[in-house]
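Undergrad: I'd like to go over a predicted model; first the sequence, then the structure.
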Amino acid sequence: MEGKEEDVKLGANKFPERQPIGTAAQTDKDYKEPPPAPLFEPGELQSWSFYRAGIAEFVATFLFLYIAILTVMGVSQGKTKCATVGVQGIAWAFGGMIFALVYCTAGISGGHINPAVTFGLFLARKLSLTRAVFYIIMQCLGAICGAGVVKGLQGEARYELLKGGANFVNHGYTTGDGLGAEIIGTFVLVYTVFSATDAKRHARDSHVPILAPLPIGFAVFLVHLATIPITGTGINPARSLGAAIIYNRGHAWDDQWIFWVGPFIGAALAAVYHQLIIRAIPFKARA
């Protein structure tokens, strides 16, 4: 790095990004920013890959809800914490399933499995509005079906007693606490998604094996550890909606808006932060 002259440019490019010491990084001249996805892409509706991706999102979200909600309900019905996997086990179930499912579906749909992730990537122009809306619909349908299968396995009485694994703001916390937890938790998740899937980072650090699903799943695990005591951890509107629809009790709907507004705000903040601060893309485009 010593002796390397700095390019004098205007705006955000006055001080160019430097290569990390010891890497075989590509330079800015070697990397070309991909064009933003079009807002509307009607041609997608005639492509089998479009529907194939939607089906992958449906199945992945179905499996995610099935494993995650069953784990939550298994802990809830335990007589003692020692008799179940406990809160850490719930966090591992959520994070582990996201790791596995993102790994399985990333090459087909991108492995979103979460409307908040889809929304954040849409704001960053990584996918079209057409695809974003389709993904969110399929994710919600998959979540409803996954929660429905859990109810069928548990039986009506046990399912009602365990509150269907639905999300609530827990006793002792305010609505503001719950909303803040969901915003920050989703920010952590979506920020990790952007960082783990950044094409420029992969090009720059191509010699470093980076498995994107691993940090994403680990982020989900850590956020659950922090926020399960507050909201049960949503950070995924489809997960919260699916459990609420199948459980379908008044108190399951009272806080439902928190599990949509919070994640969408968190995702939007993560998208803006990554594009504006981490990558400085708008400034580079004007340079």
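TA: Sure, I can see it. Residues are numbered from 1 along each chain as shown.

Undergrad: only C-alpha atoms from now on, for both contacts and neighbour counts.
TA: Fine.

Undergrad: how about the strands in the chain?
TA: Remark: no strands are assigned in the chain by DSSP state E.

Undergrad: at the geometric centre of it, which residue do we find?
TA: By C-alpha atoms, centre = their mean, the chain has its centre lying nearest to Val117, at 4.2 Å.

Undergrad: ok, now which ones touch it?
TA: Going by C-alpha atoms under 8 Å, 6 or more residues apart in numbering, Val117 touches 190, 193, 267.

Undergrad: what about versus this one:
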Amino acid sequence: MKPNLQSKFFAEFLGTMVLVLMGCGSAVIAGSNGTTGVGLLGIAFAFGLSVVAMAYAIGHISGCHINPAITIGMVVAGRMTGKEAISYIIAQVLGAIAGAAILLLIASGKQDYNVITNGLGQNGYAEASPAHYSLLAGFIAETIFTFIFLLVIFGATSTKNIHGGFAGLSIGLSLVLIHIVGIPVTGVSVNPARSIGPALFAGAAAISQLWLFISAPVLGSILSAVTWRYILEKE
């Protein structure tokens, strides 16, 4: 029996919540460079492993998009209806907000933690960039990284791929790769919901920069979907 839309909605909500809680949580709670910190590489793997875990947990229910850019890309590629996509995107944004709220509650348990000072794993460019990369650099990075990420997803989930059982692993590892390169630039979004959740709690500066982390991933996903549908897998 196929999952109904309600099951898919809840799966996308939970999956995105876990992604934000564990991915951003690795940066906020365990990402320092001290003796107990996991560093940049650890944060990159936390995001990727979150996707791998959720792919095998909810992939058979909703496809485990947990990312509005992926959902929009699926619509453009002809793999999903617009009506279903709207439900997915709402679930993803709500899940990201829930994940960020839980993370804030946990992080606030440390006496010297302050969300304004320490952040909540939000994305940023210019002065808000981890390594102070410009707005242009951030926009290009988010667009191209999302383009690459969606290409991996389209290929890994294609009916022509004989290794489809490893789709979750290949998608998660591609996200690790993207984070290894992109964390210094923007903290890496490639996922509007992942950016929206932490930004709502991190303050006005993070919210004012959200436009980039919504528009660039969506642009990248559309370009990737068009490339896949009309060039790479064209009959």
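TA: All right, it came through fine. Remember, it's a predicted structure, so these values are computed and weren't measured experimentally.

Undergrad: corresponding residue for the residue nearest to the centre of structure 1 in structure 2?
TA: Under the alignment (TM-score structural alignment), Val117 of structure 1 maps onto Ile70 of structure 2.

Undergrad: same check on Ile184 of structure 1?
TA: Match for Ile184 of structure 1 (TM-score structural alignment): Ile144.

Undergrad: now do the contacts for that match.
TA: Contacts of Ile144 of structure 2 by C-alpha under 8 Å, 6+ apart are Gly220.

Undergrad: circling back to that earlier point, among the contacts of Val117 of structure 1, which lie within helices?
TA: Within these, residues falling in helices by DSSP state H are 190, 193, 267.

Undergrad: in structure 2, what residue corresponds to the second one?
TA: The reference is to Val193 of structure 1. That one, Val193 of structure 1, aligns with Ile153 by TM-score structural alignment.

Undergrad: excluding chain neighbours, what is closest to the aligned residue in structure 1 for Thr186 of structure 2?
TA: Counting by TM-score structural alignment, Thr186 of structure 2 lines up with Thr231 in structure 1. Once flanking residues are discounted, Thr231 of structure 1 sits nearest to Val169: 4.5 Å by C-alpha to C-alpha, 6 or more residues apart in numbering.

Undergrad: how about Thr197 of structure 1?
TA: Thr197 of structure 1 sits nearest to Ala212 (C-alpha to C-alpha, 6+ apart), 6.2 Å away.

Undergrad: who's in contact with that neighbour?
TA: Contacts of Ala212 of structure 1 were listed using C-alpha under 8 Å, 6+ apart, and they are 103, 193, 196-197.

Undergrad: likewise Val190 of structure 2?
TA: 69, 142-143, 145-146, 213, 216-217.

Undergrad: again, but for Asp255 of structure 1
TA: 167-169, 175.

Undergrad: derive a PyMOL selection command for the buried subset of those.
TA: The buried residues among the contacts of Asp255 of structure 1 can be selected in PyMOL (16 or more other C-alpha atoms under 10 Å) with this line:
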select buried, resi 167+168+169
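
Undergrad: quickly note the distance from the equivalent of Asp255 of structure 1 over in structure 2 to Thr186 of structure 2.
TA: Alignment note (TM-score structural alignment): Asp255 of structure 1 maps to Gln209 of structure 2. Gln209 of structure 2 is 11 Å from Thr186 of structure 2, where distance means C-alpha to C-alpha, to the nearest Å.

Undergrad: need the residues touching each of these two.
TA: Residues touching both Gln209 of structure 2 and Thr186 (C-alpha under 8 Å, 6+ apart): 124-125.
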